[in-house]
Structures are given as C-alpha cells and as structure tokens.
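Enquirer: got a predicted structure plus its sequence, pasted below:
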Amino acid sequence: MILVISVTALFAPASPAQAASPYGTKAVAVAASKKGAPYVYGATGPREFDCSGLTLYAFRKAGRPLPRTADAQYENTQHISRSQRTPGDLVFFPNGGTMGHVGIYAGQDKIWHAPKPGTRVRLERIWTDSVHYSRAN
C-alpha cells in the first residue's frame, strides 16, 4: 500500500477558527516565566498572582489587555470549542453561575495557572472536562 500525502496538506495554514490568538504564544511565555510565583488573592503581579491576575498580567505583557476578573475575562473574549483550542487560549472553570478559575492553555491538555492560596504558579494537567475555552483576539 502506498500512501500519498499532498505537500499542500502538510503545510496548509490553520483555518481561522483554529488559528491561535496573535497574543496567545506571548502570553504562554509570560505565564511560564512566572513559574513559582506565589498565589496571593487579588494580586496582579509582577511577583504574586491570583488566577485572573496571572492571565491579566500575561496578556497585558503580550499586548492584549483583559478585564480583572475571570467572569469579565470570559465575557470579553471569543468563546471557542475544545476542538478549536490552541496554546494561548483561556481555560475557564465554572463554579455555580460564575467562572471560579482561569488559566492559560499551554497545549497537551495543560494550563499555566495560579491555583489557590498556599500554592505557586505552575503548569498542570487540566483535571476536569467541565471547562470553557475562549480566545483573546
């Protein structure tokens, strides 16, 4: 059996629905650079963060300002499906009627985030399917 693959198919650009945010790659790098920074409720950096403070800080450094809270970040970004996610997209964890947590998708089912009091910014596998994704275009 001979398999023929078009060179065009190998190097075709992603469709617009799957194209990463122009700010996403930079935001992932900024979040990664904050690995080990302590979680402090209400903190927005540069040395301490809460979850939405980290996303706000990373995207601001990447050139895309976001609102302060996870709820406001979700409402002010483009909602996408799991199949459309790319590194640099935002991952939201609902808690009742609000978004209780947010992180930055790093690829391979992992996020950069500031988890909770007593922890530090870290890369972690997404632990639930009950998440929402959005893109900060």
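Expert: Sure thing, it's come through.
Enquirer: drop to CA atoms for contacts and neighbour counts, all remaining ones
Expert: OK.
Enquirer: what's the longest helix anywhere in the chain packed up against?
Expert: Looking across the chain with DSSP state H, the single longest helix is helix 51-62. Counting contacts by 3 or more Cα pairs under 8 Å, 6 or more residues apart in numbering; DSSP states H and E, helix 51-62 packs against helix 24-33, strand 98-107, strand 110-113.
Enquirer: try it again at 10 Å.
Expert: Applying 3 or more Cα pairs under 10 Å, 6 or more residues apart in numbering; DSSP states H and E, we find helix 51-62 packed against helix 24-33, helix 70-75, strand 98-107, strand 110-113.
Enquirer: take the one below as the second:
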Amino acid sequence: MTAQTHLPSLLSRTGAVSALTIAAVGGSLIVPGGAPEAQAASAYATKALKVAASKKGAPYRYGATGPSRFDCSGLTLYAYKKAGKQLPRTAQQQYNRTRHISASQRERGDLVFFHSRGHVYHVGIYAGSGKIWHSPKTGSVVKLTKIWSKSVRYGRVR
C-alpha cells in the first residue's frame, strides 16, 4: 500500500490531519481557496526553473543567451531551450508568445513580465513565494529576487 492510498484511511481514522503529517506520508494537500502556485508545474516549466537557478551568479551581459552570461530574456530563452521549449529572443516577443494568465493562476516556472506604458521591458522565471530568477542589469548577476513591482504580467510557455 502506498502513502497515497494509505492517506484516505489515515484521514478516516484520525479525523483531522495536519499538513505536515500529510507531507510526511507523501500525500498532497488541496485546500479550497489555497494558492494555485502549490499546484504542480509542468515538467518543462520545472526543468526550466531548475536550469535558471543553476545559473545563479552568472554575469549579466546585454544580448547574451548563455551558457555563462545572460541578459534577462537570454536567461529565459536558455532555460526553456534546455527544458525542450523554444522561445523568441526578446522579453516583448516572449510575452507575445506565451499564454497570458492572471497572478492567481501563476505557477513555478511561469514567466513574469515587467511592463511600463504597454511595453514589456524585463522578464524572469517565477520561483514561487513572490520571487523570480532573473538576470537584472549590467554589473549584476543571475539571482533570486522578490518581485518588486505591481506592474507585472504572467505568461505560461506552451
């Protein structure tokens, strides 16, 4: 009997179980109204997120697409390419190519687009908990950062 099939009997015997107990037996917890980011991301989005995270500390270089230097859209292009998905080169083109989703629908691995006056100027990969992996600017490196603006849109790579 697996933990997944054992979970219903555990719940019926105990009545109530904490989220930690469920996690300890390998189950999953679905909470009505819970954060959608708790949902499992697609395999390619998960892989792209891991690739981006593996580039932590790589220097920013305008126009660079890896493997050792990146600009913002170069990082997302590289990460998704390693995950088996093709993206166009620029942040605006990537936004145009993704399926647009709301903040409440975002999941780890989705793209986060920063915009101003109808123009997308920056992109990162959503890491969960309001943070992104991105390559921010000249003089900086690939890093995990809290989303700093409310002027963001989300896109899911198809």
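Expert: Done, it's in. Everything numeric in this text was worked out from a predicted model, so none of it was measured.
Enquirer: picking up where we left off before, so where is the longest helix of the first structure in the second structure?
Expert: Under TM-score structural alignment, helix 51-62 of the first structure corresponds to residues 72-83 of the second structure.
Enquirer: which residue in the first structure aligns with Gly139 of the second structure?
Expert: By TM-score structural alignment, Gly139 of the second structure lines up with Gly118.
Enquirer: for Tyr39 of the first structure, see how far away its match is.
Expert: Counting by Cα to Cα, to the nearest Å, the gap from Gly118 of the first structure to Tyr39 of the first structure is 7 Å.
Enquirer: more neighbours, these two?
Expert: Neighbours were counted for Gly118 of the first structure and for Tyr39 using other Cα atoms under 10 Å; Tyr39 has more, 25 against 9.
Enquirer: ok so, going back, the match of helix 51-62 of the first structure: which residues count as buried?
Expert: Neighbour counts using 16 or more other Cα atoms under 10 Å place Cys72, Ser73, Gly74, Leu75, Thr76, Leu77, Tyr78, Ala79, Tyr80, Lys81, Ala83 of stretch 72-83 of the second structure among the buried residues.
Enquirer: turn those into a markdown table, including distance to Ala64 of the second structure.
Expert: Listed next are those as a markdown table, based on distance: Cα to Cα, whole Å:
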| residue | distance to Ala64 of the second structure |
| --- | --- |
| Cys72 | 9 |
| Ser73 | 9 |
| Gly74 | 6 |
| Leu75 | 8 |
| Thr76 | 11 |
| Leu77 | 10 |
| Tyr78 | 10 |
| Ala79 | 13 |
| Tyr80 | 15 |
| Lys81 | 14 |
| Ala83 | 18 |
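Enquirer: tell me the one among these nearest to Thr145 of the second structure.
Expert: Among the buried residues of stretch 72-83 of the second structure, Cys72 lies closest to Thr145 of the second structure (Cα to Cα), at 12.9 Å.
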